[in-house]
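S.K.: no letters, just coordinates:
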């Protein structure tokens, strides 16, 4: 028998203009330990333990079961230990992490003979876009493209001194609701503006040019529309490019907002300005994050025979 250990980071996708393209891995993680059992069980700790520990309507388990069935494999019950380190439904890639975990479990316990690239490709297919899944699986700053069949993704380590704050409201927002407010088509000028800024933002992360980030994170394709369902965003966008704040963007589909901060020393001052900016909107959580530079961990441990 063997135990599979997974450690998958939170992610912040889109990064302003990089709609369904760019994402960043953060250092709060979903950890899963799994081994064969006679029946399914989950011992969940950390955030949203009641959701992570449910045997019904559990995305991780659903993906695991559906994947085995789709490939003609017998369902193998598992005993799971799950420790979740980041909020669900807030724009931090929880669905991508759960899908990757379910696929990795199916690949291992179903003996599907998949490598890491295949697991990521399958997760991208389920997600419908590459950004969250690629950043969660590869780590670092990720740019990805997906044509429905083939995934191309590039990752590199972001500047070591940069930090992130994620401002999280008290209520989640479904991705479907956030996508519903987007228009069916865009003006050419808006598309060109975003293409220019995606290129500059990627170069800024690659070269450590923090002075370019505020302008490069400006978006004209999704954030203006999603501000209607993510009210933290219009309150925090004015902080972009000021006093240690390199840039501000909606985190994924929202409702959380990411602030990229120049250094650890700037964090406390930025937090105070964030609290002042959103005070009228009710309670928020401010999550301090390092930028995760390592790929998701997937380790097989052989268990002693009983």
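M.R.: Yep, that arrived. Predicted model only: the values in this text are computed from it and were never measured. Numbers count the residues shown, from 1 in each chain.
S.K.: please count neighbours and contacts with C-alpha atoms only from this point.
M.R.: Noted.
S.K.: tell me which stretches of the stretch 201-306 of the chain form strands.
M.R.: In the stretch 201-306 of the chain, the strands defined using DSSP state E, counting those that start in this stretch lie at 245-250, 257-261, 284-290, 297-302.
S.K.: with mean neighbour count and distance to residue 55 as added columns, please give these in a markdown table.
M.R.: As requested, the strands of the stretch 201-306 of the chain are exported to a markdown table (neighbours: other Cα atoms under 10 Å; distance: least, Cα to Cα, whole Å):
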| stretch | mean neighbour count | distance to residue 55 |
| --- | --- | --- |
| strand 245-250 | 28 | 32 |
| strand 257-261 | 28 | 31 |
| strand 284-290 | 17 | 28 |
| strand 297-302 | 13 | 23 |
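S.K.: let's have the ones you listed in CSV, adding distance to residue 237.
M.R.: Formatted as CSV, the strands of the stretch 201-306 of the chain follow (distance: least, Cα to Cα, whole Å):
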stretch, distance to residue 237
strand 245-250, 6
strand 257-261, 9
strand 284-290, 16
strand 297-302, 34
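S.K.: between those, which gets nearest to residue 178?
M.R.: Closest approach to residue 178 among those (Cα to Cα): strand 245-250, 11.2 Å.
S.K.: for residue 136, which of the strands of the stretch 201-306 of the chain is the nearest?
M.R.: strand 297-302 (10.1 Å).
S.K.: and that closest one, what does it pack against?
M.R.: If contacts are counted by 3 or more Cα pairs under 8 Å, 6 or more residues apart in numbering; DSSP states H and E, strand 297-302 sits against strand 2-13.
S.K.: C-terminal to the strand ranked longest in the chain, what's the next element?
M.R.: Longest strand of the chain, by residue count under DSSP state E: strand 22-36. Using DSSP states H and E, the helix or strand that follows strand 22-36 in sequence is strand 41-46.
S.K.: tell me the angle that next one makes with strand 22-36.
M.R.: Between strand 41-46 and strand 22-36, the angle comes out at 140 degrees (axes from the mean of the first three to the mean of the last three Cα atoms, to 10 degrees).
S.K.: let's bring in a second model and compare:
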């Protein structure tokens, strides 16, 4: 039997959950990445985490780091020998902005543990393991599988359908200098919504998937509208409503809150002027003297992968 490797590097994409009307069930992977290198060391050396980039002074260290926690969750479940761990993290995905930063750590740990144990689990099985840690699949599924995923929890197991878009689509991602913890964004939501709002969202979520699969992207203007979470979260992001309107006026199909926010994401035609749209989205925040970062991305088709 070949000796198992002792070191692995994993690349995990950022993700955007909800995709407008697909609250807690739709998600897509973006071409922005966090990279994690895991090295097995003697148990006596414990857990050492080194972080570069975004959040390098605020993320937990040692075994409390989510990238370490998720590794050991699967490593021990697979009944692998006790070990210490060195983790080097290169963070490009903004923290607490609705781009799945925590999901990248969960997915990295599971992917690394699986790889170092000899790949006993499939990607589909890793999605269920990740959802058990995260509590929901809408970020972890596209982070593992790539593309656009439709995700359902059924009897403790995740069923994720990965879809490939019919034709290219640009993503203009605006990240305000405004952390928005998921707990705060969740607290803004009502416990109950009118039946008509539920119908509104079901119809648009179906239209969104159909539009992306058929290539009839002109439907996206309507399909990306939402009444379950965005109306309640927009007031938490001053300037967001104006920025989404500006994106449409500048040529985007439409714009949404990415995940729980505060990031805004515009869906843009492949031949659209992404820079013009991004600058238009920035103006409402500039008026409020709030810094923003722009990313011009596409949909990542592969998801998490071992790159070294």
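M.R.: Right, received. Where do you want to start? Note that the coordinates shown come from a computational prediction; the quantities given were computed from them, not determined experimentally.
S.K.: that older thread, find me the equivalent region of the longest strand of structure 1 in structure 2.
M.R.: On structure 2, the counterpart of strand 22-36 of structure 1 by TM-score structural alignment is residues 26-40.
S.K.: mean deviation, that stretch versus structure 1?
M.R.: Once fitted to structure 1, stretch 26-40 of structure 2 is off its aligned match by 1.1 Å on average (mean Cα distance after the TM-score superposition for structure 1).
S.K.: how far out from the middle of the chain is that stretch?
M.R.: Chain-centre distance of stretch 26-40 of structure 2: 9 Å, with Cα atoms, centre = their mean, to the nearest Å.
S.K.: same check on stretch 56-65 of structure 2?
M.R.: Mean-position distance between stretch 56-65 of structure 2 and its chain equals 20 Å (Cα atoms, centre = their mean).
S.K.: list the buried residues of that stretch.
M.R.: Buried residues in stretch 56-65 of structure 2, counted by 16 or more other Cα atoms under 10 Å: 61-63, 65.
S.K.: what of stretch 211-220 of structure 1?
M.R.: 212-220.
S.K.: endpoints of that stretch, how far apart?
M.R.: End-to-end span of stretch 211-220 of structure 1 (Cα to Cα, to the nearest Å): 20 Å.
S.K.: find me the equivalent region of it in structure 2.
M.R.: Taking TM-score structural alignment, stretch 211-220 of structure 1 hits residues 218-227 over in structure 2.
S.K.: quick one, what contacts the aligned partner of residue 61 of structure 1 in structure 2?
M.R.: Matched to structure 2 by TM-score structural alignment, residue 61 of structure 1 sits across from residue 68. Residue 68 of structure 2 makes contact with 47, 62, 85, 87, 109, according to Cα atoms under 8 Å, 6 or more residues apart in numbering.
S.K.: the lengthiest helix in structure 1 vs structure 2, average offset?
M.R.: Within structure 1, and with DSSP state H defining each element, the longest helix by residue count is helix 188-207. Its matched residues in structure 2 lie on average 0.5 Å from helix 188-207 of structure 1 after superposition (mean Cα distance after the TM-score superposition for structure 1).
S.K.: what is that helix packed up against?
M.R.: When contacts are defined as 3+ Cα pairs under 8 Å, 6+ apart, helix 188-207 of structure 1 packs onto helix 213-216.
S.K.: residue 257 of structure 1 - nearest residue in space that isn't next to it in sequence?
M.R.: Among residues not flanking residue 257 of structure 1 along the chain, residue 250 sits closest, at 4.5 Å (Cα to Cα, 6 or more residues apart in numbering).
S.K.: might one say that that neighbour is in contact with residue 222?
M.R.: No: using Cα atoms under 8 Å, residue 250 of structure 1 is not in contact with residue 222, being 9.3 Å away.
S.K.: out of the buried residues of stretch 56-65 of structure 2, flag the one nearest to residue 77 of structure 2.
M.R.: residue 63 (16.5 Å).
S.K.: wait, a helix at that closest one?
M.R.: Yes: under DSSP: H, G, I helix; E, B strand; the rest coil, residue 63 of structure 2 falls within a helix.
S.K.: residue contacts, it?
M.R.: Counting by Cα under 8 Å, 6+ apart, residue 63 of structure 2 touches 47-48, 69.
S.K.: so how far is residue 203 of structure 2 from it?
M.R.: Distance, residue 63 of structure 2 to residue 203 of structure 2, by Cα to Cα: 44 Å.
S.K.: what lines up against residue 128 of structure 2 once you look at structure 1?
M.R.: Residue 128 of structure 2 maps onto residue 121 in structure 1, by TM-score structural alignment.
S.K.: ok, that match touching residue 150?
M.R.: Yes: judged on Cα under 8 Å, residue 121 of structure 1 makes contact with residue 150 at a distance of 7.5 Å.
S.K.: and the two? Which one has more around it.
M.R.: Set residue 121 of structure 1 next to residue 150 and count neighbours by other Cα atoms under 10 Å: residue 121 wins out with 21 against 10.
S.K.: residues contacting that one?
M.R.: 150-151.
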